[in-house]
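S.K.: coordinates only, no sequence provided:
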């Protein structure tokens, strides 16, 4: 694993946390925080890079089978997803549904990670709403072994990705405002190009990783990529949101990812800090747990009329999420990963 990219997972997960803090205080209902949904785009592009980094050659050389790959990914995403889904279902406040049959329909699609294919917020944001992104990841994992032959030739992969990008931009332009989230933000099929961008970046990484890049050059690349990302981030308010959901951020996210994957600059030394890497390791738990905690606190505020200043409440809630994520990672996520692999590989 590349430590700098693991640390970036934590940083972008924190941005998603900030994007959701508006549920507890209006201070966070501002572009600086709410634009943090870009963290999801980063995760999708990173997923394409890391999956290619870990599995592409092994699948090409037939050192592992498709089944082994799929089992590894099931063991990675499903145990914690099901745990948080059941907790959300038991709590009773995280689904929009009318009637028992409708409730079970929402639950079944969430259980099988198919809810994001239905362009209705009542489905794709039901129960533990961040789990919609796992629907996308599941499609990426299903497709990846079949994309490996395509990835042998970077020109062919680039051509397919370019065609997909052109179709997406055209489709976004003609989509009514009320439908953009259902069709372009959460839909797994239309988020597949994000994953392809990550696969393309891995091919670029292969060409650059052994280059003699000095500390100064590496530092300039990293600083430049961060500056580019921030320019896009702060200038995004003028861009229609439909593009910001994915394609607008491909370039700056790609620049950040490739520059830090090389681990040549001074910023990489900072991101290689053990605590930041540990934060990246628990980022999956953090991502699935954080909104549950924020919404629970918001409900407490509503029911009791209690109020704690946001500059006290948010750091406390952040620490609670970190603590729960550490416990989840160590005592549930890792053990269940091993158990599911063992069970399915029999």
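M.R.: Alright, I've got the coordinates. From a predicted model like this one, the values you see are computed outputs, not experimental measurements.
S.K.: rest of the way, CA atoms for contacts and neighbours
M.R.: Noted.
S.K.: so what's residue 138 closest to, chain neighbours aside?
M.R.: Nearest non-adjacent residue to residue 138, counting by C-alpha to C-alpha, 6 or more residues apart in numbering: residue 113, 7.5 Å away.
S.K.: here's the one I want to compare it with:
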């Protein structure tokens, strides 16, 4: 089996996580690019939400790459699998979500609750259930909606593996999952139950039922690599072809008219199709190049510092938008006001260090990365290790299957 020829750890794919998180960061703050930037450029930056799709394809690849050849759907295996998933995803999400609601308690910032009952919203966020409701999906840590999608994939992946192995059915699965989402919209869109599977755009972009194809592309890439290993004979530069193709997809979405009530070309039907079905294939080509080629991009993404940024990128993703950034932005505004008060007092006409929004964004980017690295080193990594070596769900014992070093999304 080609598994013996595969690497156990792929630094470049850890670096890709940092790239994906930073793309999402740019998409959320593309508005700081003022009138000096052409509208097309601002629209282009606004479609950098593609970082989420990169995460989803990467998750499909890494979960399959790590577990598929060691897969046995027994109670103990499933408990160990869930334990690993909880250790990886939940501790920091829970801590930062609770912090968001503490922030709401002291500030009353309606961005956290969207006017809903805060206790109910805290429960909906902590349990990931908010991701199924159009009215609640962007409460708490707004970008955390993607974790509901991830968790749905984590729970369903072992069963997808079972169906693949037992019934040799692969592409039928995402078709059935997507059609299930369509059926749920047809059932619930007229019930108005807090937007539970309330409309097609929401389901296709913010739920696993709509975005499952992205994970299955990652799964397919992993299965191919498990069969064939990292060596190949041709010299086609898949890394750069895939990378260019990714941004062609971005450009296509940037050209689409923004539907009423939404924020980007992504939400246009052409944008949905491009993001959910064309873009994942381009990302898979990019990953395939990183896995099988010695490109400059691979060397950059494998750099030890970029690798550290990749390891802390999960936290960066959770803090780059929301209460922590709002606090930073508030402090910068206050600093700007204080600076001009001093200038007036001194009768000087100087430039405030916090006067330029683009510079402020760069400062926030650096500060949030530092915070993310510190939280990763002193909280996330120790908690991850502690949970994995605890008796949570299943009694800890060192197993040969756990020798594989995990770098999962």
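M.R.: It's in. Since the structure is predicted, the reported quantities are computational estimates derived from the model, not experimental observations.
S.K.: tell me how the two chains score on TM-score.
M.R.: For these two chains in superposition, a TM-score of 0.85 is obtained (TM-score structural alignment, normalised by the length of structure 1); 336 aligned residues with a C-alpha RMSD of 3.2 Å.
S.K.: report the secondary structure state of the residue nearest to residue 138 of structure 1.
M.R.: Secondary structure state of residue 113 of structure 1, per DSSP: H, G, I helix; E, B strand; the rest coil, is coil.
S.K.: for it, give me its contacts.
M.R.: Residue 113 of structure 1 is in contact with 131, 132, 134, 135, 138, counting by C-alpha atoms under 8 Å, 6 or more residues apart in numbering.
S.K.: aligned counterpart of it in structure 2, please.
M.R.: For residue 113 of structure 1, the aligned residue in structure 2 is residue 128 (criterion: TM-score structural alignment).
S.K.: quick one: its match and residue 149 of structure 2, what's the gap?
M.R.: 9 Å (C-alpha to C-alpha, to the nearest Å).
S.K.: same check on residue 116 of structure 2?
M.R.: For residue 116 of structure 2, the distance to residue 149 of structure 2 - C-alpha to C-alpha - is 22 Å.
S.K.: what's the answer for residue 284 of structure 2, then?
M.R.: Taken as C-alpha to C-alpha, the span from residue 284 of structure 2 to residue 149 of structure 2 is 19 Å.
S.K.: tell me which of those two has more neighbours.
M.R.: Comparing residue 284 of structure 2 with residue 149 by other C-alpha atoms under 10 Å, the one with more neighbours is residue 284, at 27 against 22.
S.K.: element containing the aligned residue in structure 1 for residue 241 of structure 2?
M.R.: With TM-score structural alignment as the criterion, residue 241 of structure 2 lines up with residue 224 in structure 1. Following DSSP states H and E, one finds residue 224 of structure 1 within helix 215-235.
S.K.: helices and strands around the helix or strand just after that helix, which ones?
M.R.: Using DSSP H and E, the helix or strand that follows helix 215-235 of structure 1 towards the C-terminus is helix 241-244. In terms of contacts (3 or more C-alpha pairs under 8 Å, 6 or more residues apart in numbering; DSSP states H and E), helix 241-244 of structure 1 is packed against helix 154-173.
S.K.: report the longest helix in structure 1, please.
M.R.: When structure 1 is scanned for its longest helix (criterion: DSSP state H), the result is helix 66-91.
S.K.: okay, it sits on what stretch of structure 2?
M.R.: Using TM-score structural alignment, helix 66-91 of structure 1 lines up with residues 78-103 of structure 2.
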